[in-house]
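[1] output the structure for:
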Amino acid sequence: MSRRVSFTPPPAARAYPLRTARGEFAVVDSPVAVGVEPKGVVVMLPGFTGSKEDFTLLHEPLSARGYRTVAVDGRGQFGSDGPETDESAYAQEELARDVHAQVDAVDTVGAPVHLLGHSCGGQIARAAVLLDHSPFRSLTLMSSGPAQISDSQQQRVKLLRDALAVMSMAKVWEAIQAMGPPEEVGGPAVGIGDADQLRRRWLGTKPAQLRATGHQLCTEPDRVAELAAVPLPFHVLSGTSDDTWPVPLLDDMAVRLHAHRTVVPGAEHSPNADQPLPTAQALADFWDDLADTRR
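    As a prediction, this is how the structure comes out:
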């Protein structure tokens, strides 16, 4: 396994509970670098089994390009509270409404807001845009596909959901570790968090959130045509290989969305962790290109 980077945010960033009309959400908020012209605000949504810390390596390079970054733990993820057993609280529309509340609560000072979702977070971001696209300047889907996840990943999610129905989070963690643990669906493949931090994140995540979003990943319909009708610029970014959504499927989705397409060399399902610098460059280049355009 490659070297892992601590969950600790960069020195200029601030971790705090963001108070919204729909409750508090844990965020890491990184300002634009000193002396750099501010260009916009990026709200970043993590994937299944993930957290705001998955974006740790993107904060500084995006800050240097003029973008304030706000990484959010969604309802029931790590630092954000949520029901332990009520899966209905994690319905996709509820999570999408949370995103709007988060954006409303972030003081953007009139700056454009770019929404970025990784994996399952991308499908939640898509739902938020379909609910109301007006707060957003663009949508980036990072390693997030058009519909349900691959058959092999569905099998893994089903095993997890079955385990969570009869075992505690601590016991499930022990079982995962005993198997030597596999790459998390929607979480970082390499690079983010040491063993103790990953365990704390797992134990801080609500089991109902994992059961509900795991079911969504296995049953999500194809909403690409619906999204393509939304008047926003889209960016589809991925690694060169991905076993959650095959890369050709992401290529096709980008065509259907008339989206900007980036494939990051040397990255797999988590470009933000695998290759953070070229990922940040591709993201900032896309947003920079939008600066002089109108919706």
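
[2] alpha carbons only for contacts and neighbour counts from here, please
    Will do.

[3] can you pull out the helices in the stretch 151-295 of the chain?
    Under the criterion DSSP state H, counting those that start in this stretch, helices of the stretch 151-295 of the chain are mapped to 151-166, 169-179, 195-204, 207-219, 224-228, 247-257, 271-274, 276-290.

[4] most tightly surrounded among these?
    Highest mean neighbour count among the helices of the stretch 151-295 of the chain (mean count of other CA atoms under 10 Å): helix 271-274, with a mean of 26.

[5] which neighbouring elements make contact with that one?
    Packing partners of helix 271-274 (3 or more CA pairs under 8 Å, 6 or more residues apart in numbering; DSSP states H and E): helix 276-290.

[6] contacts for the helix it packs on, please.
    With contact meaning CA atoms under 8 Å, 6 or more residues apart in numbering, helix 276-290 is reached by 57-58, 61-62, 65, 67, 114, 138, 235, 260, 262, 264, 271-272.

[7] if we can go back for a sec, tell me which of the helices of the stretch 151-295 of the chain lies nearest to Leu95.
    Leu95 lies closest, by CA to CA, to one member of the helices of the stretch 151-295 of the chain: helix 207-219, at 9.8 Å.

[8] what's the angle between the closest one and helix 151-166?
    Taking axes from the mean of the first three to the mean of the last three CA atoms, to 10 degrees, one finds that helix 207-219 is oriented at 150 degrees with respect to helix 151-166.

[9] second input sequence below; structure requested for side-by-side comparison:
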Amino acid sequence: MSRPLTFAPPAGTHAGPLRTSRGTFASLVTPAAGSAAPEPRPTVLLLPGFTGSKEDFTAMLQPLATAGYRVVAVDGRGQYETPGPDDQAAYTQGELARDVLAQAAAVGTPVHLVGHSLGGQIARAAVLLDPAPFASLTLISSGPAEVTAAQQQKIKLLTDALARLGMEQVWEAMRAMGPPQDADTDGEPDLRRRWLMHNPAQLIATGRQLSTEPDRVDELAALPLARHVVSGESDDTWPVPLLDEMAVRLGAVRSVIAGAEHSPNTDRPERTAEALTAFWDRHCG
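    Model prediction:
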């Protein structure tokens, strides 16, 4: 179902630091390829999910740029190439949401904010803190509240292991249970390196958030902001019917990506980019 994840940025994409008022974040920046729009379009800010990184959006960068959008994908604090402290208190949802507001200010507002899975819940929290910087919010495979009971159990097993073992030991244990999702033999070293560079405090804290997140859909629906809910045809983290219902409650545009599961941004990146640009072009003018 999924294509192998590539860590090589496309031509024209700059990998480097995004300096903000709350610190420096590793980023991939792809400039807009040109647009017939009479005014500059908002910048697109992409937030990855749990155990993920900015590279989860690599295959979407060029299609979005070709459509006329400047695109910035970031590693959050403690994710992959963005260092973070060892204190779990540094990774509360409020702290991570304020990081997003600082990132939006640094890339230049207004911003089309896009979050995948955990990134979607952090994006939601940022918009609820201050919607002013954002032209729209897109939630990719990111549900209304906590993840399913089965996923909660998986997260507990992972975070319990992280509390007792080193990152290398946990990686070897996960590898023994099966190859990493979205990996092929050539790509596995990059995934291993990404895993080892994550801060375990970040994983433990954000795993707890995924398992305890309250339903804030009504708060979000009350904001005067264009909203978009995207998912694959199936999802084992938040069931698709639950995402359908959330979209109705939000009054959001709904896009289902054929042939994709929990990560349409890696499963079907071109189709996902098309859904995003169609939403922005039709509903955010």
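
[10] any idea what the TM-score comes out to?
    Laid over one another, the chains give 0.95 as their TM-score (TM-score structural alignment, normalised by the length of structure 2), with 282 aligned residues with a CA RMSD of 1.6 Å.

[11] how much space between Leu217 of structure 1 and Arg199 of structure 1?
    Distance of Leu217 of structure 1 to Arg199 of structure 1, computed by CA to CA, to the nearest Å: 23 Å.

[12] on that earlier part again, the contacts of helix 276-290 of structure 1: which two are farthest apart?
    Top of the distance list for the contacts of helix 276-290 of structure 1 (CA to CA): Leu57 and His260, 22.5 Å.

[13] close enough to count as contact, Asp274 of structure 1 and Gly191?
    Yes: using CA atoms under 8 Å, Asp274 of structure 1 is in contact with Gly191, at 6.6 Å.

[14] tally of neighbours for the aligned residue in structure 1 for Asp75 of structure 2?
    Aligned by TM-score structural alignment, Asp75 of structure 2 pairs with Asp73 of structure 1. Neighbourhood size, Asp73 of structure 1 [other CA atoms under 10 Å]: 25.

[15] swap in Asp130 of structure 2?
    Neighbour count of Asp130 of structure 2, defined by other CA under 10 Å: 12.

[16] structure 1: which residue goes with that one?
    Aligned partner of Asp130 of structure 2 by TM-score structural alignment: Asp132.

[17] might you report the residue contacts of that match?
    Contacts of Asp132 of structure 1 (CA under 8 Å, 6+ apart): none.

[18] now swap in the one 5 residues further on and tell me
    Contacts were defined as CA under 8 Å, 6+ apart; by that measure Arg137 of structure 1 touches 112-115, 232-233, 295.

[19] got it, and Gly187 of structure 2?
    The contact partners of Gly187 of structure 2, taken as CA under 8 Å, 6+ apart, are 4-6.

[20] that one maps to what in structure 1?
    Correspondence of Gly187 of structure 2 to structure 1, assessed by TM-score structural alignment: Asp194.

[21] also Trp171 of structure 2?
    Trp171 of structure 2 maps onto Trp173 of structure 1 when the alignment is built from TM-score structural alignment.

[22] was I right to think that match contacts Leu198?
    No: under the criterion of CA under 8 Å, Trp173 of structure 1 makes no contact with Leu198, lying 9.9 Å away.

[23] just the strands in the stretch 1-150 of structure 2 please.
    All strands of the stretch 1-150 of structure 2, identified by DSSP state E, counting those that start in this stretch, fall at 14-20, 23-30, 43-47, 71-74, 111-116, 134-140.

[24] format the ones you listed as CSV; extra columns: distance to Ala205 of structure 2.
    Shown next, in CSV, are those (distance: least, CA to CA, whole Å):
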stretch, distance to Ala205 of structure 2
strand 14-20, 23
strand 23-30, 19
strand 43-47, 17
strand 71-74, 19
strand 111-116, 17
strand 134-140, 21
